[in-house]
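Asker: this one's sequence-less:
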């Protein structure tokens, strides 16, 4: 909301010495987000005067149209002689009043005006456009043509109100009343302790049966509708300069008098209005829900297909506007047109003014559904004062009568649903308890009254909430208002006193150890939003019945493309991988730990927990019962080189083995050993995918997957070729851990190493062979490591050779060769029995 300081002073008698910066500080202390203070007219100095164009000579000998003009500026030039000016614009004629910058003037951007010879003539000044004076968009982008009644030679800087300060306020959703001069003025009056001249305090005639007929069939969507009619408007009437300038300063473009007046009143009172050309209306105005598939052409010229949940304004022909969002083209105010032969100006002469109150949620959903945000919808969806509709309609009528020579018809239509004032009961000391400050009853009552509340009672206050504050619904809302007006900066700083704790839980410790281990292994943590869309799941190549396609969708998502909570960490990480690769970082290893959301059973609706006390165990259990499962997971993605090449030797590209090793690293931090086997699981390559299992209570449980991504997935996400990934469930790893992580044994006796090369069938997993070797070797085995895999003609088709290094060590003695050999032979024997392994060369 852009608030011109000169306009704000109409409602609050701010001290004359107060600058925009001073007002900004006051409003910020009251809780408003005043982002900037714009200095209008900065760098602009006169002389800038009103002039009358006397003659125009067209200079045709140049490539572009040039006009040599003489302009009467009165005595402003010191001589009274006409001023000679070269100008290229063509939207003015002889006899028009224009704005003239005389030599010595400086325009915004340090553009200095001086006499100069150009196009073979001497130009002594400049005829100005609105852009050149920094006035903002007036819809013409041409020379300013002033009303003919203005006096020649007067100061144009005051006439055009070029010097001003504009506060730019970011209005939060709960402060919709500040999307109006009335609302901001109320805050300023409270901040300065000054009285407010409320522009909504107008004499409004009582409703009667003579007004334009209105029929409301959806009283929930529209609980109030006021209609007023003004006739006899002069089609040639234009918005006065003061009105146009206020609209421009507030960031709106002047259009026509009737439209400008409705926009002006909306900015002033916060009540959106709409003006209909009565000659284009057919029958009563109606308010109803649209029929699915109905169409309407809105004021922006677009044809829109309506939804059954859209609230529409109608006449006998059908929809003539999308309620609270945008009007229809069929009944818009006609632009004035002049007959070239007779000179008679025609246009809208009779208007019907609509001032209605619509349901905030309905308008917000309609605006989002049609991607049609407007000044009206922005206000309605934040909450508009329903009691201001009649005053806004009256203010609009008064301005049209004053500025367009119209006549207000006696008929006043007001259709409203019965409603009772909203009241809230709160203890008088409730704000004291919330803030930890002793405000006292008198301060609480005074501050609530400044907000606009009516307050009754002593120890227990009954507060009637003002109609313009739909955000005040609970005692804590009222407490916040008291704290805000008393000053957040006056709240004392106190350290919380939490009860003594017991440190981190095992789940938290595992989570932190995993993050440190992956970072130590060269991975960089990437934190991503926990949202996902169907397109990401399609890109992962998931089957239609895949459990990861069961999503928990958000009622109000940040993005329509990602309306659900993630069921896997991979889409976010793959998106980060793509972004970094596209920006020149090609050797990447990223990781993330976090929650995924897996719905179980039938979805439910969570109860609303109280905020004034601790929820009961039953209430907490009821909320937990409808929450989805939220397992904690870890995931990595890799692309490019895992080890760089250099003088030390060749590097090596990241591959499926690195992704599997990341899984082992995570499991080791949880004190668990993975059982690794080949698998086929989206989004991994069917021939380069490993499944991770662990033993929990004697049963093998799947905890994750790793490997190289499927080429179709790589293409769908735009990833580097042969990108790899791993994802593992940390909660299941924690369950598999039978106790604290044991420290490694350290022995002072030497190690005995035995190598074995076993020939097995090509489809036998190396992990099965290694498991058999570990079990068969007995307690003397310290470690077993696969260091070579060989396939070739020497072995025969369908076989492979697996070479393992077995290390043996005893805690109390040096092993003999016979002991180490016996342990090795026992290991080979069990591997042969279980997997059909044969010693190579045997």
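Answerer: On my side now, so go ahead. Treat the numbers as computed from the prediction; the structure is a model and nothing was measured. Residues are numbered from 1 along each chain as shown.
Asker: hey, let's count contacts and neighbours off CA atoms from now on
Answerer: OK.
Asker: that's a strand at residue 482, yeah?
Answerer: No. Residue 482 sits outside any strand when classified using DSSP: H, G, I helix; E, B strand; the rest coil, being helix.
Asker: List the contacts of the closest residue in space to it that isn't next to it in sequence.
Answerer: With CA to CA, 6 or more residues apart in numbering as the criterion, residue 482 has its nearest non-adjacent residue at 5.7 Å, and that residue is residue 447. Residue 447 makes contact with 481-482, 485-486, according to CA atoms under 8 Å, 6 or more residues apart in numbering.
Asker: structure B:
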């Protein structure tokens, strides 16, 4: 929102803003009370820019078909400085002036907007000592059809026209030295989308009284009666329980001269605020909107049937708006209709072509209404119409302002357009004003960190327009003003008190964190997992947990696989990925492929994240009412409807595990590498996992390991991915991966207290044993049996050889293990070691049918 300094001076007073006050100083004052400075405009023209009188000219046709005028112009005393007493000689391409006209002349040495520096230069065979200016060249508008003729431009301002004599300063005459402050209006400060609102905050910042420009029109406006234009408010489908229109004011002005010229002072101010002057009727409504913040609309009364109805759109209705676009209306759109049948306006957004004021209009119906912010915002976005009216309505317009705005617009149409106001006044509807609430005057001191005395708090509340009723003790009852619907609670008022004092005075204090319990056991365990994976050389990545419909087919999940049961998003970020992942590998493998496609060859990545597991029940969570905390029963139903979301950790490996070098050739990544990384994670948590062979997607059926706890609970899988999965996802050959259920693994780690084992200083004793078993017997099962049979003196078991031969028979293999024994209190004898080995062998034989090789 832009605010000319001269206009602010009128609203705040010359005593508060003397002529020497700069735009920078005003911007600083507004920043003090929370209005962010967006920029400063204007004030960038430097003279000499003067009034000149055309003494004569010669039309000179050119070879290019253009006719220029070689003019002699009287610029007063400035002529003596530039051309040694001669009148100025200027080349001009415009033809809309005559001998004797007063024009605006920029002389050599001046600078126009945009840094355009003027100098004497030769053109069309003459040396032109300056330039006669058009409207757009001075930043007063966009018109370039001819130069400014001051007799026309200032026709409505005789006082200024009388000061337009040759040599007079045109910068001061036309207000071109006026700076314009631009501020950024946040959504909660809709009142500041007007000169009224900005001036109020400026007065607050400067500590001076503020005279509301809406007070006088509101006080003198005629009372509503039943003689005004007929208006009906009907809203059969209000949004969030609020009517689309709760107040509608209509006033009639007859005999308006729509061809009357918009006064230069009004056109200048519209231009300064970024709006293009169009016609008197439109300019008046825009001027009132910019001043007060209340959008208006003007109808051609003769094109209406006799009544207006405000209602929601019906299915199939269409409206051609003022921008010439035919729009299909939505049932949520609020419309201003002619008699309830023909749509005229999308309420609060833009009018239609059927009711606009034209060159033949004489009688005008002025509308000033209050529309629901949500309704207007949705319509503006639905139709992509971010109009000036919509910007204000969606931020909240003062509902008590409509009568004053309509009265001011009627006065201007009568004064400037020669119209006559009808006596009838329409004012229908019932507005909802902000509700009073209790407020503790000590709250600003407690929340802000500064001391605010009671008198200052009450004074500030009164200055921002609140009504304050004294109660017992520190409590008061506060009724916010009609233009501040955002003030609903005590903290809202605290912000107001703080900003009037000045946000810059609030000290920066680092808050002290209260004592707590630190991280939970699960959080510490997940951090340990992250550190362990990073220490093993993997890089952590983050992927979005959304997958496409065909991802589960790419991973070869069976039709009845529980990992196919997931949650579909109602409003996905990407329409091609509407499902939540059920495995971290669903999305981690995309990261691996992306890195490989960008030139990486050896990639080792991991991710910790949530997965979504649906039970297929499809429970619907209840929608709790706004403004209050849901009861316990509602919260329980909401929690029950949320699907399970366990923590998982996944890794993906490709390329070489060991690079080539002097030590030998490179070693490609193998399934065992993925298993080793997974086992390393479990070891870091103090959990022992058993490795068993398995056949589960998306892993290779012969290179897939199932990782289980001692009680048989599956923690996850690791190994090499299935070749068809690798092909479907465009991954490198022999890509390996693993995924662990961290909730299960962490639960096992935190479910028991690990006891430190006392270190023994006695020597170890090794004993090897080779056991022949069926191919179907997992090596891990044999190892488990050896551990169980060997007793407490067994320190470790390691598989160091797998042997197959015809001598062992088909379908059989030999597994060689090295058993390491150590006693905590003595050196074991050979007989004791042999006995322990035999116990272990016997246990393995009983559990797996193993026989000792060579026995």
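Answerer: Yep, it's here. Keep in mind it's a predicted model, so treat the numbers as computed, not measured.
Asker: Got a TM-score for the two of them?
Answerer: The TM-score (TM-score structural alignment, normalised by the length of the first structure) is 0.77; 803 aligned residues with a CA RMSD of 5.2 Å.
Asker: And the contacts of residue 447 of the first structure, which is closest to residue 605 of the first structure?
Answerer: residue 481 (30.9 Å; CA to CA).
Asker: before we move on, the earlier item: identify the residue of the second structure aligned to the residue nearest to residue 482 of the first structure.
Answerer: Correspondence of residue 447 of the first structure to the second structure, assessed by TM-score structural alignment: residue 460.
Asker: mind listing the helices in the stretch 301-450 of the first structure by residue range?
Answerer: With helices called from DSSP state H, counting those that start in this stretch, the stretch 301-450 of the first structure shows them at 360-369, 375-380, 389-404, 430-435, 441-451.
Asker: To residue 124 of the first structure, which of these lies closest?
Answerer: Closest among those, using CA to CA: helix 389-404, at 36.2 Å.
Asker: and the closest one, how far from the chain's centre?
Answerer: Once both centres are worked out by CA atoms, centre = their mean, to the nearest Å, helix 389-404 of the first structure turns out to sit 36 Å from its chain's centre.
Asker: Give me the mean deviation of it from the second structure.
Answerer: Helix 389-404 of the first structure, aligned to the second structure and superposed, deviates on average by 2.6 Å (mean CA distance after the TM-score superposition for the first structure).
Asker: Would you mind measuring from the residue nearest to residue 540 of the second structure when sequence neighbours are not counted to residue 721 of the second structure?
Answerer: Nearest residue to residue 540 of the second structure, sequence neighbours excluded (CA to CA, 6+ apart): residue 606, at 5.0 Å. Distance, residue 606 of the second structure to residue 721 of the second structure, using CA to CA, to the nearest Å: 16 Å.
Asker: just residue 700 of the second structure next, same as before
Answerer: 5 Å.
Asker: hang on, the earlier thing: nearest to residue 840 of the first structure, of the contacts of residue 447 of the first structure?
Answerer: residue 481 (83.3 Å).
Asker: any idea how far the closest one is from residue 243 of the first structure?
Answerer: For residue 481 of the first structure relative to residue 243 of the first structure (CA to CA), the value is 34 Å.
Asker: Same check on residue 574 of the first structure?
Answerer: 54 Å.
Asker: Those two - which one has more neighbours?
Answerer: residue 574 (23 against 14; other CA atoms under 10 Å).
Asker: can I assume the more buried one is in contact with residue 637?
Answerer: Yes. Counting by CA atoms under 8 Å, residue 637 is a contact partner of residue 574 of the first structure at 7.0 Å.
Asker: Not counting its neighbours along the chain, what's nearest residue 85 of the first structure?
Answerer: Closest to residue 85 of the first structure by CA to CA, 6+ apart is residue 123, at 4.4 Å.
Asker: now swap in residue 110 of the second structure and tell me
Answerer: Closest to residue 110 of the second structure by CA to CA, 6+ apart is residue 47, at 4.6 Å.
Asker: And residue 131 of the first structure, by the same measure?
Answerer: residue 141 (6.6 Å).
Asker: coming back round to it: of the helices of the stretch 301-450 of the first structure, which approaches residue 326 of the first structure most closely?
Answerer: Using CA to CA, the nearest of these to residue 326 of the first structure is helix 375-380, at 7.6 Å.
Asker: Could you tell me where that closest one falls in the second structure?
Answerer: Counting by TM-score structural alignment, helix 375-380 of the first structure corresponds to 388-393 in the second structure.
Asker: For the matching stretch, which outside residues touch it?
Answerer: 190, 193, 293-296, 348-350, 370-373, 376-377, 380.
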